[in-house]
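[1] okay, sequence plus prediction incoming.
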Amino acid sequence: MHDLLIEGGHVVTATWSGDADIAVTDGRVTAIGSNLGPATRRLDARDRIVMPGGVDTHCHVEQISGAGLMNADTFETATRSALHGGTTTIVSFAAQHPGKRLRTVVDDYQALAARGALIDHAFHMIVSDISGENLTQDLPALIAEGHRSIKIFTTYDKVRLADEAILDVLWSAREHGALVCFHAENDGLIRWMTRRLLDSGRTEARFHPLSHPRAAEVEALGRMCLFAEFTGQPIMLFHISTREGAEVVRTAQARGVPVVAETCPHYLFMQEDALKLPGSAAAGLICSPPQRRADDQQALWDALDTGVLQVVSSDHAPYRLDSTGKFAHGPDAPFNRIANGMPGLELRLPLMFDAMVSQGRLGAQKFVDLTATAPAALFGLATKGRIEPGFDADIVLWDPSRRVTFGADDLHDATGYNPYAGRTVTGWPDTVLSRGDVVLAQGQLDALPGRGKRLAMARSGAMEPVADAPATRLDG
């Protein structure tokens, strides 16, 4: 006797699609096919596309920024929003600031998530201070406990690491089995452009894209690829935004560098012209790297198609449009004093479903791969991202015909605005299951804070170092 049968749907995974029923017992998929036998409960999936729940591996939740500003979402509000958008697993950040013990930071974030998260979750460790026992004791111990993802910034005053420290972290990750992720932009180029813009009176939010020149991304991506090549340590490059950036990744991969990379919906669906608004009106669209041009969008889609980019994440970074968030330094603050980031957890899958499934760009199976299967596999989330026997029954029933036009403030996070207001998408997550529980149905949430579980990352193939890298030849 199965606990649950999901019947009559059109099932789509990263590798196949077809009409099938899905049996679930003890929160996991046990069988896929027809005539699967009796079940305690049945869920009608006729006229629905049945897909794995989304896995969003780039979310800033209940996090203090490098500038000391708490973002808008708690784990409860962020994961509530995730469910409304069809995402059933997130990887957020445990953000270390200089002077903090890494162990304490991770424990504190885990406690916040244990109290509030509605869905399963894991953490990237933001490493900004390798002094004391952070590198020698805390980092290896935390990796052994399943925190196998490390985030490094090459820019921003409070969190960036210098090159020598980056190499130390890469070497520790190599020794202990972790993936190192990068926000890779050249700090000097950003500082220089920001100073020139401010000195010339170009202080409004619409000038933010100019302060993050394309060269800043290209140089830092290339440097991190060289570091990965030298150490043999696998890396992931976050939020690729330019065609040149995608080309850096492609050429590095072609010469055998262990590098994977992602992009985000705001680079695929939004251009820098969207910020050409007077005064502070563009503040809600400020993010880093910034939005780029139409030819960059085409290059990113091409890179997703060819496998140069493996993941589409949200980079959910929510700040309210008030004194607690974007305008913490006043409504007329210059662009460099406006918090970077936009809400995206709830928007990622509907935007991508509309483009990839409803409009047919790259197709439904590729949609599943980019938004669920590949991110789960890369980060060692061993029971997530697939509809297969033995995997968690994190499943979404999509209504492929439902059309939704985004409103000004219709998201379920705590941000208070929708950066895609006025945009219409076709296809909507109608019913969402997490470990076999129906946690969302027809817009009604049925999940309590704290039901989400912390996931330990297994060591994945993406974390395996190159054996004979130049840095290993210390006696050469």
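    That came through fine.
[2] okay, CA-based contacts and neighbour counts for the rest of this
    Fine.
[3] check whether I6 sits in a helix, strand or coil.
    strand (DSSP: H, G, I helix; E, B strand; the rest coil).
[4] ok, now how distant is it from M51?
    12 Å (CA to CA, to the nearest Å).
[5] higher neighbour count, the two?
    Counting neighbours by other CA atoms under 10 Å for I6 and for M51 shows that M51 has the greater number, 29 against 21.
[6] list the contacts of the more buried one.
    V11, V12, T13, V368, I387, I395, V396, L397, W398 (CA atoms under 8 Å, 6 or more residues apart in numbering).
[7] helix or strand: which one has the last one?
    In other words, W398. In the assignment (DSSP states H and E), W398 maps to strand 395-405.
[8] quick one: the closest residue to A303 other than its chain neighbours from G245, how far?
    Closest residue in space to A303, ignoring its immediate chain neighbours: L309 at 5.5 Å, by CA to CA, 6 or more residues apart in numbering. Counting by CA to CA, the gap from L309 to G245 is 11 Å.
[9] other SSEs contacting the helix or strand harbouring I190?
    Assigned by DSSP H and E, I190 belongs to helix 187-199. Using 3 or more CA pairs under 8 Å, 6 or more residues apart in numbering; DSSP states H and E, the elements in contact with helix 187-199 are helix 208-211, helix 214-231.
[10] alongside the first one, take a look at this:
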Amino acid sequence: MSHDLMIRGGRVITADGQFTADIAVSAGRITAIGHGLGMATETIDATGLMVTPGGVDPHCHIEQMSGMGLMNADTFETATRSAAMGGTTSVISFAAQGKGQRLSEAVADYAARATRGAAIDHAFHLIVADSAAPDLEADLHSLIAAGHRSIKVFTTYNIGLGDAEILRVLRIARTAGALTCIHAENDAIIAETRTRLLAKGRTRPIDHAASRPRAAEIEAVARMCRLAELAQAPVMIFHVSTQEAAAEIRAARARGAPVWAETCPHYLFQTEDILDKPGIEGAKWMCSPPQRTARDQAALWQALALGDLQVVSSDHAPYRFDDTGKLSAGPDAPFPAIANGMPGLELRQPLMFEAMVSRRRLGPESFVALTATLPARLYGLDRKGDIAPGMDADLVLWDPTREVTYGANDLHDNVGYNPAEGTTVRGWPVRTILRGRTIMQDGTYLGQPGTGDWIARPRIGTHPTAITGVPT
């Protein structure tokens, strides 16, 4: 047989195991795995390298207006370039509804931006920020039927929905066959705490951590789990940061509640101390929920091992550290006036590879499960996240011996700083392949804007309690 591409002799890593084999690719899909597979137009020697599925990052803010009225630093062109450099081949970003705006109009505008700029494959979460907007229910049903199978709601910020509104969204999502993703923090707790801190003159970035107390997350996560259980509508709890919130999710899943959950590298590798820098420097690491404690880190790792948390996403939320982004309210802005979020698309895979593969925390199979296979399954990306015949040939070749120390501004996004500066990782992506085509090789970006495909997703129906854990 003759194939378009043959990747020979790599150590293939899947969520189910690892083995040395050749991978044959034709027409952008994997056609065979094994030995003696015949000839190919192009051959890649992967001897000594690990081959994993392309990363699936299901939580990325790209070319999106924030609630503070700031546009993210990244366009689809710069964000997907950065993703490819870090070994990610599929992203799910956010089509954000404005107040009074029809959701269908928001999605059409957002899709046009992605079509122009995206160099990797992509899907969208539908942000419902105004439940009173015209024709919301009709738009939700039609957009979900068209393949937009996930919705995002907030319980806080100026776009937060009340419990009755969230229940309405959950029931629509259940009927239409969609997953509802939730930013779960108690808005009243945050508002009261912030007011008290500001009255005491506590305005620095480190005070941001105190302004969003762990109780705000714990209460809201528990409440959202109960709403999901009542509606029997599947939900994904975003960016879990505390030990107690992870315990609430474990208890809900034990009751049979249709709940999944994710965490992010900044909660696994950073604590709130990172915000305590001279002047306003700590603003670079401000995010919501904030980083917590070493105890919480240990609990989150345990929750990943137990399967209470099924996904590690980047929550890429890029703002430059200047007057266009973090410092838009001035160089001495109080923490409530500083944009929340940091870049993570390019960092997620190498940081997790270092921890899980190089340092053997949970292992290579779990690395693939948490960063590719489970995100693809849970969000309905049927041809992504695995290495098997018939799957898209989205592959990453890793040099497990290469060590890299991150510098101050060496990412390929449009942010201008690296929140992992000074961190050394062992294990490095040396080639990223999207549907059989190399888009990054040895640190050189080869992708092209507009060549990424939108991913239409089928009805999401897998019950989350069917996924009990990750391979160890």
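    It's in. It should be emphasised that the depicted structure is a prediction, and the values quoted were computed from it without experimental measurement.
[11] TM-score for these two?
    Overlay of the two chains. TM-score (TM-score structural alignment, normalised by the length of the second structure): 0.97; 465 aligned residues with a CA RMSD of 1.2 Å.
[12] what is the neighbour count of the spatially closest residue to I387 of the first structure that is not a sequence neighbour?
    Nearest residue to I387 of the first structure, sequence neighbours excluded (CA to CA, 6+ apart): P52, at 5.8 Å. By other CA under 10 Å, 30 other residues sit near P52 of the first structure.
[13] one more: D16 of the second structure?
    For D16 of the second structure, the count of nearby residues is 15 (other CA under 10 Å).
[14] do A466 of the second structure as well
    The number of residues near A466 of the second structure, taken as other CA under 10 Å, comes to 9.
[15] how about the strands in the stretch 351-472 of the second structure?
    Counting by DSSP state E, counting those that start in this stretch, the stretch 351-472 of the second structure has these strands, from start to end: 395-405, 424-434, 437-441, 444-445.
[16] ugh, wrong one, I meant the stretch 101-250 of the first structure
    Per DSSP E, counting those that start in this stretch, the stretch 101-250 of the first structure carries strands over the ranges 120-126, 149-153, 179-183, 235-237.
[17] of the ones you listed, which is nearest H329 of the first structure?
    Closest approach to H329 of the first structure among the strands of the stretch 101-250 of the first structure (CA to CA): strand 149-153, 23.4 Å.
[18] got the angle for that closest one vs strand 120-126?
    Using axes from the mean of the first three to the mean of the last three CA atoms, to 10 degrees, the direction of strand 149-153 of the first structure lies 40 degrees away from that of strand 120-126.
[19] mean deviation, strand 149-153 of the first structure versus the second structure?
    On superposition with the second structure, the mean distance recorded for strand 149-153 of the first structure (mean CA distance after the TM-score superposition for the first structure) is 0.3 Å.
[20] now for G201 of the second structure, how many residues are close by?
    Using other CA under 10 Å, G201 of the second structure is surrounded by 10 other residues.
[21] which residue lines up with it in the first structure?
    Aligned against the first structure by TM-score structural alignment, G201 of the second structure finds its counterpart in G201.
[22] gap between A40 of the second structure and A146 of the second structure?
    A40 of the second structure is 37 Å from A146 of the second structure, by CA to CA.
[23] between those two, who's got more neighbours?
    Comparing A40 of the second structure with A146 by neighbour count (other CA under 10 Å), the higher total belongs to A40, at 17 against 12.
[24] so the more buried one sits right up against M6, yeah?
    Yes - using CA atoms under 8 Å, A40 of the second structure is in contact with M6, at 5.7 Å.
[25] identify the contacts common to the two.
    Taking CA under 8 Å, 6+ apart as the criterion, A40 of the second structure and M6 both touch A24.
[26] how much space between the nearest residue to G282 of the second structure once chain neighbours are set aside and S90 of the second structure?
    Of all residues not flanking G282 of the second structure in the chain, L275 sits nearest, at 4.2 Å (CA to CA, 6+ apart). Plainly put, L275 of the second structure is 30 Å away from S90 of the second structure if you go by CA to CA.
[27] next one: I280 of the second structure
    As judged by CA to CA, I280 of the second structure and S90 of the second structure stand 34 Å apart.
[28] contacting residues around L103 of the second structure?
    For L103 of the second structure, the contact set (CA under 8 Å, 6+ apart) comprises Q97, L126, V128, A133, L136, D139, L140.
[29] same thing with T154 of the first structure?
    Going by CA under 8 Å, 6+ apart, the list of residues near T154 of the first structure reads R160, L161, A162, F182, H183, A184, E185, N186, D187, A220.
[30] mind redoing it with 6 Å?
    T154 of the first structure makes contact with R160, L161, A184, according to CA atoms under 6 Å, 6 or more residues apart in numbering.
[31] coming back round to it: tell me the most buried of the strands of the stretch 351-472 of the second structure?
    Ranked by mean neighbour count under mean count of other CA atoms under 10 Å, these are led by strand 424-434, which reaches a mean of 24.
[32] quick one: average offset of that strand versus the first structure, please.
    Mean deviation for strand 424-434 of the second structure: 0.4 Å (mean CA distance after the TM-score superposition for the first structure).
[33] which residues are contacting that strand?
    So strand 424-434 of the second structure is contacted by 87, 354, 394-405, 438-442 (CA under 6 Å, 6+ apart).
[34] could you rerun that using 8 Å?
    Outside strand 424-434 of the second structure, the residues that reach it (CA under 8 Å, 6+ apart) are 28, 54, 84-89, 120, 350-351, 353-354, 358, 392-406, 438-443.
[35] now stretch 372-379 of the second structure
    Stretch 372-379 of the second structure has contacts (CA under 8 Å, 6+ apart) with 15, 53-58, 149-150, 179, 310-311, 369, 382, 384-386, 457, 460, 462.
[36] tell me the one of the contacts of M51 of the first structure nearest Y267 of the first structure?
    Distances from Y267 of the first structure to the contacts of M51 of the first structure, taken by CA to CA, are shortest for V368, at 19.0 Å.
[37] much appreciated, bye for now.
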